[in-house]
Every structure is written in structure tokens, then in C-alpha cells.
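# got a predicted model here, sequence first, then my questions.
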Amino acid sequence: MILADRPAEVDLLTTIVENDIECVITCGDLHKYYLRDLASVTIPKFGVYGNHCSRGYLDELGITDLHGRKGRLPNGMSVVGLEGCVRYKNEPDVLYTQEEYAAILAAYPWKVDVVVTHAPPEGVNDSSDAAHMGITALREYVDVVGPRYLLHGHTYPNPVLEQVGRTSVVYTHGMQIVML
């Protein structure tokens, strides 16, 4: 189950049980209140913060914060995460310059199956407005590393780009169930 940017319009606990969900992944811009039921869920939970997030709720809900970290999904796939979006204002939100993202991604592993991010790579479901532009270094990372999947939220693409080179792109706004 992937969650991003707005509350799911379903009961999370019921959906997890009825669909035999093995893992929950959050792609940011979700408030703790929307996710509070996940605190009682014992399946693995991973996530990143979005640009409008207050830090701290991932740990409080037992969700592994993937930003700058590598993890392993229940199916054995390796996963890394990248929080926030490109800085478009001078606020204390989760925002980074393109240069800061380049420095962060320089330390990422060169073999990974899944990338979980809030903002997409440059040229992938992004927009030309400052708040929704893609991350240049993330595009370079995806082009070189070629993870099997890239999961993101944040933008409002139409149409949605679902493939970049070897990488399947999964865009979420709300909730969706995906088989990786």
C-alpha cells in the first residue's frame, strides 16, 4: 500500500486486512492524524517526509524513515528514500536546493531496487512551476542506477509517466495498492 499527499478515502486498517497488505509505504505530505491507525499495525512500514510535513511523526507511528537510509522490503527488495522537494521558498519546510540533493544522492547505493521519494526526478511527472519541479540529481541517479521502481507523490501529472528507462514509476495521490 502506498500513501501520499492526501488522506486515503478508506479505513486503513480494514484495507490492510482485507487486501492482505504486506507493507505500507508513505511518500510524504501526510499528517500524523491521517496515519494514526498505522501505529497499531505490525507489518513493515516505510516512508519519507514531504515538503509540508512536520518531522517526527514517522518514528511516533513506527514508520521507518528512509531518507538517506537503505532498507529491505518484505519481498527482499532493497529500498532507499529521499524526502522533501526542491526549495521554492524560504520557510522551514522539508526543502532542499538542487545542489543539496546532489550531495545527498552522491552517498546513495549504486544498486537498489526501489526508490521512495516525495518529489519526482526532473522530467518525470514534474512541472515547470517552482514548487513542483523535479530533482535533477535524482533523474541522474535513476538514469545511471536504474532501480526497478520509483515511488513518488507531490505533483499532479496528466498524463502520468509510468516508465523511465528500466525504471517503473508509481505515482500516488491518496492511496493505492501496488504489487512490487
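Structure received.

# CA atoms for contacts and neighbours, from now on please.
Will do.

# strands of the chain, start to end?
For the chain, the strands defined by DSSP state E cover 2-4, 24-26, 45-47, 64-65, 70-72, 78-82, 85-86, 95-96, 114-117, 149-152, 163-164, 167-171, 174-176.

# look up how far residue 108 lies from the nearest residue to residue 2 once chain neighbours are set aside.
Residue nearest to residue 2 in three dimensions, not counting chain neighbours: residue 25, with 4.8 Å by CA to CA, 6 or more residues apart in numbering. Per CA to CA, to the nearest Å, residue 25 is found 19 Å from residue 108.

# thinking again about what came up before, dump the strands of the chain into TSV; add distance to residue 133 and mean neighbour count as well.
Below are those laid out as TSV (distance: least, CA to CA, whole Å; neighbours: other CA atoms under 10 Å):
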stretch	distance to residue 133	mean neighbour count
strand 2-4	17	26
strand 24-26	20	24
strand 45-47	21	24
strand 64-65	23	20
strand 70-72	25	16
strand 78-82	15	23
strand 85-86	7	26
strand 95-96	12	20
strand 114-117	13	26
strand 149-152	13	25
strand 163-164	17	16
strand 167-171	15	21
strand 174-176	20	17
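
# put this next to the first one:
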Amino acid sequence: MSRQEQGWRILVLSDQVREILYSSSLRSAFKEIDFVLSCGDLPFPYLEFVLTTLNVPLLYVPGNHDRTIHTSDGRTVSHPEGAVNIDRRIYTLKLPNRRPLTLVGLGGSMYYGGSTNQYTDWEMRKRMVGLEMRLTWNRWFRKRKVDLFVTHAPAFGIHDGADQCHRGFQSFLGFIRRQRPIYHVHGHMHPSYGYDTEPRQYHDTEVRNIYGYELLEISP
């Protein structure tokens, strides 16, 4: 198969540092990765290590535990250096010999105490309004649809929990039905707490709960 006929290979990360990714074996273990995607709540140095070792784009949304940090040498660090924050953005990734891939990102979790990156469902809906207007324009006039919907929190009723912190967003369900991405990838729901990590199908979209890492492929 020629390079022109190949799809995308994506390394998706979330919530837990994995030793194999934070080691010298990373490059040999994950060959031919087109880009890295983080669904949040991972240390900035970890993401920077993955980015520089694989030397491919790294896109991310913030999790509910991601914070600005103050280093011992007096620096203020608000994001992983070299990575692209796609929170509340429509981001089209273009690489040689690949069809363009369109991602939509929404970081944060359900509001449960008023800290950074927490939203009520109504607040999340408001964050999505402008995105959906632009996506409709893209679909009609550029013939471009959403390939990947990237969030930290889950959608309501899919991989989510009963407590306020881990409840999913109702607003995500409508977005998925209208935009029909190939994948919805999210983090936040740790299997060590008993949450389901099996892939789920919602209408035309496959939903993945990412914990640690997964490899995704999107066909040409």
C-alpha cells in the first residue's frame, strides 16, 4: 500500500503516566505515529517528553486537574511547551500524504466545586455554540466534517458516573448526533474506580474512554 493510501495513526493519552511512554523505548515501541493527542490530566513534563521523543505534533485539551505550575527556578508554566491546546477550537491537522483531519476539543469536567476547568452543562453548551456554527459552515461550504471529538469528560450516560464530578455532559450527546464524528475520545473515568473502558457506539460515533494510552487508526 502506498503512503498516499494510508490513514492516520494516533497515539491517544489521558490521566495516567505509563512507564513505556516515559522511557528511552518510546520511539521504538511506537513507530509511524502521525500525532499525539492528550485528553488531559497529565504532567506537562511527561507530555513534553513524548512530544520531543516522537517528534510529531501533540494536541491536547486540559483536564479538571490541570493547573498553572510555579517551578523552583521562578518560572510560571501554564501548558506543555510545544503542544497545541485545542480546547474550544476547531483544529484541522494537515500532514504530507494524508487527507486533512478535523478535530474539535472541549476540556474540563462537570462543575463540582468551582475550581479551574469545571463547567455546568449550561456553561458547556454556551462554550459550544460558536463551534457548532463554524462547523455547520465548514460542512456545507468546505465539505469538511468532524473526524475526532476530543474531551476530558465523558458524555452523559456513556462511561460516566453517578457523582457530580464524574457525571457526563448532556450537551455532548447532541453534538455527537449532529456532527457525527468518527471517534469521541475522552479521559477522566479511571477503571481503577470501576468505570467502564470498553468502546461504546453512539449513533455513528465510536466512543473511547482513554486511560493511560491507546492507538487509534483512521482510514483514508
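Arrived safely. Everything numeric here is computed off the predicted structure, so don't read it as measured data.

# I'd like the strands of structure 1 written out as a markdown table, with distance to residue 124 of structure 1 added.
Below are these laid out as a markdown table (distance: least, CA to CA, whole Å):
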| stretch | distance to residue 124 of structure 1 |
| --- | --- |
| strand 2-4 | 17 |
| strand 24-26 | 19 |
| strand 45-47 | 20 |
| strand 64-65 | 23 |
| strand 70-72 | 23 |
| strand 78-82 | 15 |
| strand 85-86 | 14 |
| strand 95-96 | 18 |
| strand 114-117 | 12 |
| strand 149-152 | 10 |
| strand 163-164 | 8 |
| strand 167-171 | 8 |
| strand 174-176 | 19 |
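
# any idea which of those gets closest to residue 140 of structure 1?
strand 163-164 (11.3 Å; CA to CA).

# residue range for the closest one in structure 2?
Aligning strand 163-164 of structure 1 against structure 2 (TM-score structural alignment) gives residues 201-202.

# with structure 1 superposed, average distance for the matching stretch?
Mean deviation of stretch 201-202 of structure 2 relative to structure 1 after superposition (mean CA distance after the TM-score superposition for structure 1): 0.8 Å.

# ok, back up a step: would you mind measuring from the residue nearest to residue 2 of structure 1 to residue 103 of structure 1?
In this structure, residue 25 of structure 1 and residue 103 of structure 1 are 24 Å apart, going by CA to CA.

# before we move on, what about residue 60 of structure 1?
Applying CA to CA, the value for residue 60 of structure 1 to residue 103 of structure 1 is 28 Å.

# what's the answer for residue 164 of structure 1, then?
Here residue 164 of structure 1 is placed at a distance of 23 Å from residue 103 of structure 1 (CA to CA).

# equivalent analysis for residue 72 of structure 1, please.
The value you get for residue 72 of structure 1 to residue 103 of structure 1, if CA to CA is used, is 23 Å.

# quick one, helices of structure 1?
Assigned by DSSP state H, structure 1 shows helices spanning 12-18, 32-35, 57-60, 98-106, 136-145.

# okay, those helices in JSON lines with distance to residue 114 of structure 1 next?
As requested, the helices of structure 1 are exported to JSON lines (distance: least, CA to CA, whole Å):
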{"stretch": "helix 12-18", "distance to residue 114 of structure 1": "21"}
{"stretch": "helix 32-35", "distance to residue 114 of structure 1": "22"}
{"stretch": "helix 57-60", "distance to residue 114 of structure 1": "19"}
{"stretch": "helix 98-106", "distance to residue 114 of structure 1": "14"}
{"stretch": "helix 136-145", "distance to residue 114 of structure 1": "10"}
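
# tell me the most buried of the ones you listed?
Among these, helix 136-145 has the highest mean neighbour count (mean count of other CA atoms under 10 Å), at a mean of 18.

# pull up the aligned stretch in structure 2 for that helix.
Going by TM-score structural alignment: helix 136-145 of structure 1 matches residues 170-179.

# contacting residues around that stretch?
Residues outside stretch 170-179 of structure 2 that contact it (CA atoms under 8 Å, 6 or more residues apart in numbering) are 121, 124-125, 145-146, 154-156, 184, 202-205.

# ok, so of these, who is nearest residue 68 of structure 2?
residue 124 (21.6 Å).

# ok, for that closest one, nearest residue in space, not its chain neighbours?
Nearest-residue entry for residue 124 of structure 2: residue 171, 7.1 Å, with adjacent residues in sequence omitted and distances by CA to CA, 6+ apart.
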